[in-house]
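Colleague: take a look and give me a structure for this.
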Amino acid sequence: MLDTVPRLTSPWPSWPDTPGSGLASVPPDQPFTRAQVRAAASRSTGPGGEWAVLTDHREWHHGALPLPTEPAAWYQLAAGGGWRAVVADTSHPMAHDIVTARTQHLPGLTAAWCSLPFAVPVLCAPTTGPGVAALQTAVKAASAEGLPLKRAVVALTSPGEGRLPAAVRAAATMLQSQVSAVVTVPFDPHIRTYGMAQANRLGRRTTDAGDALVAAVLASAHRSWGDPLPPAVSPAGLSTPSVPARPAQPAPEGVLTP
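Modeller: Okay, here's the model as predicted:
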């Protein structure tokens, strides 16, 4: 799990069971080894086993940690750690980013994330009228920009018990033909109270929805790139920090530049 959100606005630092050395130990402007990346990752136990979480564990009163904005830097950090699958938790407003990039002729973060090897976008929205309205606007913006909506997965999260509102059910039906899959994540009082802390105590319906979400992402990836997936491009192991990184297979403990 890559936590791309600044420390004071991110819930991730309080959730892992065993904090690692944190993102501060792998500065984005310096070379690093795979062992450093692994040591930086915190450990969190969930229903599917242990997660490795790269987040900021410094005290709240420290200055803001300078995190890279370029998705390629996060991809290289993930590849440097050698994980087989990575989830990036991003926080930028998708529709605003797409429209701003288009009108100002700038590279957009959303487009850059979508262009990474084997990237499957997961769009999240609450199951409320305003939530799905914002989601539909984001989908329209992505479609106008030619982003890969057909391999995107939508996760609709329920903020409370009960049936989905009619507007939400209608929006989910309309989205089915525009994206790869739509998955509804039910309300879980444990998440409302504790977030993803004690993730191994999530409700059965929540873990089932998580399984369905993972299956939808894998199915989208397999439809796009084949089954099994071919090896992803990884950063090259470097003999000296001054050599620029090139796409290649990494050495097991080679020095990497983000």
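
Colleague: CA atoms for contacts and neighbours, from now on please.
Modeller: OK.

Colleague: burial of Val37, as a residue count?
Modeller: 23 (other Cα atoms under 10 Å).

Colleague: wait, it sits on Gly80?
Modeller: Yes: under the criterion of Cα atoms under 8 Å, Val37 makes contact with Gly80 at 7.1 Å.

Colleague: now the common contact residues for those two.
Modeller: When Cα atoms under 8 Å, 6 or more residues apart in numbering defines a contact, no residue borders Val37 and Gly80 alike.

Colleague: Ala144 versus Lys233, what's the distance?
Modeller: Heads up, residue 233 is Val, not Lys. 29 Å (Cα to Cα, to the nearest Å).

Colleague: ok, these two, which is more surrounded?
Modeller: For the pair Val233 and Ala144, the greater number of neighbours falls to Val233 (17 against 12), based on other Cα under 10 Å.

Colleague: ok, the more buried one to Gly226 distance?
Modeller: In terms of Cα to Cα, Val233 sits 16 Å off from Gly226.

Colleague: can you check Pro68 too?
Modeller: Applying Cα to Cα to Pro68 and Gly226 gives a distance of 31 Å.

Colleague: more crowded one of these two?
Modeller: Under the criterion of other Cα under 10 Å, the comparison of Pro68 against Gly226 puts Pro68 first, with 14 against 11.

Colleague: I'd say that one and Pro28 touch.
Modeller: Yes: counting by Cα under 8 Å, Pro68 sits close enough to Pro28 to count as a contact (6.6 Å).

Colleague: shouldn't Ala172 be in contact with Val182?
Modeller: Yes: at 6.8 Å, Ala172 and Val182 qualify as touching, with contact defined as Cα under 8 Å.

Colleague: now Leu135: closest residue in space that isn't a chain neighbour?
Modeller: Ala125 (6.3 Å; Cα to Cα, 6 or more residues apart in numbering).

Colleague: would you mark the buried spots in the host helix or strand of that neighbour?
Modeller: Element membership for Ala125 (DSSP states H and E) is strand 122-126. By 16 or more other Cα atoms under 10 Å, the buried positions in strand 122-126 come out as Val122, Leu123, Cys124, Ala125, Pro126.

Colleague: second input sequence below; structure requested for side-by-side comparison:
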Amino acid sequence: MRDTYASGAPVALPADARLVVPLMAATGGTGRSTLACLLAAELAAAGGTVVMDLGARPVSPWPRWAPGGAGLAAVPADRPHARAAIRAAAARRGPVDVLTDAREWHAPPLRLPAEPAAWYQLGAAGGWQLLVADTAHPVAHDVLAGYRTGGRGLTRAWCELPFAVPVLCAAATAEGVRTLQRAVTAMGAAGLPLRRTVAVLVAVDSGRGPAAVRAAAEELADRLYDVQELPHDPAIRAHGLAGGARPRGRTRRAAARIAEAVLEAARTTWGEDLPPAPVPAPLPAPPA
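Modeller: Next up is the predicted model:
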């Protein structure tokens, strides 16, 4: 675990730079959405930030955490949209915009694009500099399936987006880190960019983590850019992040360290000042 982090708020990104931060996990129940919320709030000091919720509406916490906005249903993926319409679709949570399905939980499933490039295009068209994607696909299965069949897979597609720093989430348990190790091994075999990948071990209780977790963290630190920890927060565990829930001070400090690790990974990979981000080509206008 790296411990040489800058103090204070993150340094702002250059005006023409963009950073993509896909949060991924091999299984559910890893605290991925909680981490996405905390991390986005910290990254917002470096530039305009949006969280993109790729989860299914009935199980997604984001409509409760960030109510309001027209929602993703207002920006269908098969047509171009003005920046004002995209911004109006986003809800607001503190300094962060959130693109989620704002409809009632029992509404028919919304057809969301699977291709990460479509989400990149939406974020770029909306004018955000930091795109935090709360993904929903299982990384280990996705990578192994693509490796064996020759398919591209969602994990590879997210990692190959311009200026992407992947964040892998896992529960800080013996089984959680074993699953993470398998996912990292699969990613390495597939040639994915481990050296700019950050892993976060999310504590499930307030005790000291098992010896297996500490050993796995040391082993993973040699293969990834960084391994960080998110401590157990009883208030978040009990009430989530809806309403006025406020994380503990040590939770916020941990989120700040994770945010700095993500920004350092980007600067180490592409330079202290990130180069200008490519502007995606616009979608063709739908037929009349």
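
Colleague: what TM-score do we get after superposing?
Modeller: In this superposition the chains share a TM-score of 0.88, using TM-score structural alignment, normalised by the length of the first structure; 237 aligned residues with a Cα RMSD of 1.5 Å.

Colleague: the residue nearest to Leu135 of the first structure matches what in the second structure?
Modeller: Under the alignment defined by TM-score structural alignment, Ala125 of the first structure is paired with Ala170 of the second structure.

Colleague: might one say that its match is in contact with Val198?
Modeller: No: Ala170 of the second structure is not in contact with Val198 according to Cα under 8 Å; the separation is 11.3 Å.

Colleague: residue boundaries of the helices in the first structure?
Modeller: Secondary structure of the first structure by DSSP state H: the helices cover 34-40, 71-81, 94-104, 109-114, 129-144, 166-175, 189-194, 204-225.

Colleague: any idea which of those helices is most buried?
Modeller: Comparing the helices of the first structure on average neighbours per residue, with mean count of other Cα atoms under 10 Å, the densest one is helix 71-81 at a mean of 22.

Colleague: so it matches what in the second structure?
Modeller: The aligned range for helix 71-81 of the first structure is 116-126, by TM-score structural alignment.

Colleague: contacts for the matching stretch, please.
Modeller: So stretch 116-126 of the second structure is in contact with 20, 50, 52, 77, 82-84, 86-87, 113, 129, 131, 154, 157-158, 161, 279-280, going by Cα under 8 Å, 6+ apart.

Colleague: ok, back up a step: what touches both of Pro68 and Pro28 of the first structure?
Modeller: By Cα under 8 Å, 6+ apart, Pro68 of the first structure and Pro28 have no common neighbours.

Colleague: identify the residue of the second structure aligned to Ile98 of the first structure.
Modeller: Aligned by TM-score structural alignment, Ile98 of the first structure pairs with Val143 of the second structure.

Colleague: which residues does that match contact?
Modeller: Counting by Cα under 8 Å, 6+ apart, Val143 of the second structure touches Gly153, Thr155, Arg156, Ala183, Ala186, Met187, Ala190.

Colleague: show me the two of those that sit farthest apart.
Modeller: The most widely separated members of the contacts of Val143 of the second structure, counting by Cα to Cα, are Gly153 and Ala183 (13.7 Å).

Colleague: distance from the chain centre to stretch 74-93 of the second structure, please.
Modeller: Put simply, stretch 74-93 of the second structure sits 20 Å off its chain's centre (Cα atoms, centre = their mean, to the nearest Å).

Colleague: where does that stretch end up in the first structure?
Modeller: Counting by TM-score structural alignment, stretch 74-93 of the second structure falls onto residues 25-44 of the first structure.

Colleague: what's the answer for stretch 207-226 of the second structure, then?
Modeller: Stretch 207-226 of the second structure covers residues 162-181 of the first structure once aligned (TM-score structural alignment).

Colleague: how far does the matching stretch sit from its chain's centre?
Modeller: Centroid displacement of stretch 162-181 of the first structure relative to its chain, using Cα atoms, centre = their mean, is 22 Å.

Colleague: next: stretch 24-38 of the first structure.
Modeller: 20 Å.

Colleague: and it, how far apart are its ends?
Modeller: Per Cα to Cα, the first residue of stretch 24-38 of the first structure is 13 Å away from its last.

Colleague: again, but for stretch 126-133 of the second structure
Modeller: So stretch 126-133 of the second structure: terminal residues 14 Å apart, Cα to Cα.

Colleague: I'd say Ala138 of the first structure and Asp97 touch.
Modeller: No: counting by Cα under 8 Å, Ala138 of the first structure does not reach Asp97; the two are 9.7 Å apart.

Colleague: how far does the match of helix 71-81 of the first structure sit from its chain's centre?
Modeller: Worked out by Cα atoms, centre = their mean, stretch 116-126 of the second structure lies 14 Å from the chain centre.

Colleague: how close does the strand of greatest length in the second structure sit to the first structure?
Modeller: Secondary structure of the second structure per DSSP state E: the longest strand is strand 130-138. Comparison of strand 130-138 of the second structure with the first structure after fitting gives an average deviation of 0.7 Å (mean Cα distance after the TM-score superposition for the first structure).

Colleague: same for that strand, what does it pack against?
Modeller: Under the contact definition 3 or more Cα pairs under 8 Å, 6 or more residues apart in numbering; DSSP states H and E, strand 130-138 of the second structure sits against strand 19-25, helix 32-43, strand 49-53.

Colleague: okay, the angle between it and helix 174-189?
Modeller: Counting by axes from the mean of the first three to the mean of the last three Cα atoms, to 10 degrees, strand 130-138 of the second structure points 110 degrees away from the direction of helix 174-189.

Colleague: off-centre distance for strand 130-138 of the second structure?
Modeller: 4 Å.

Colleague: same question for stretch 242-260 of the second structure.
Modeller: Distance of stretch 242-260 of the second structure from the chain centroid (Cα atoms, centre = their mean) equals 15 Å.

Colleague: what sits up against it?
Modeller: By Cα under 8 Å, 6+ apart, stretch 242-260 of the second structure touches 5-6, 10, 35, 38-39, 42-43, 64-66, 200, 228-233, 235-236, 239.
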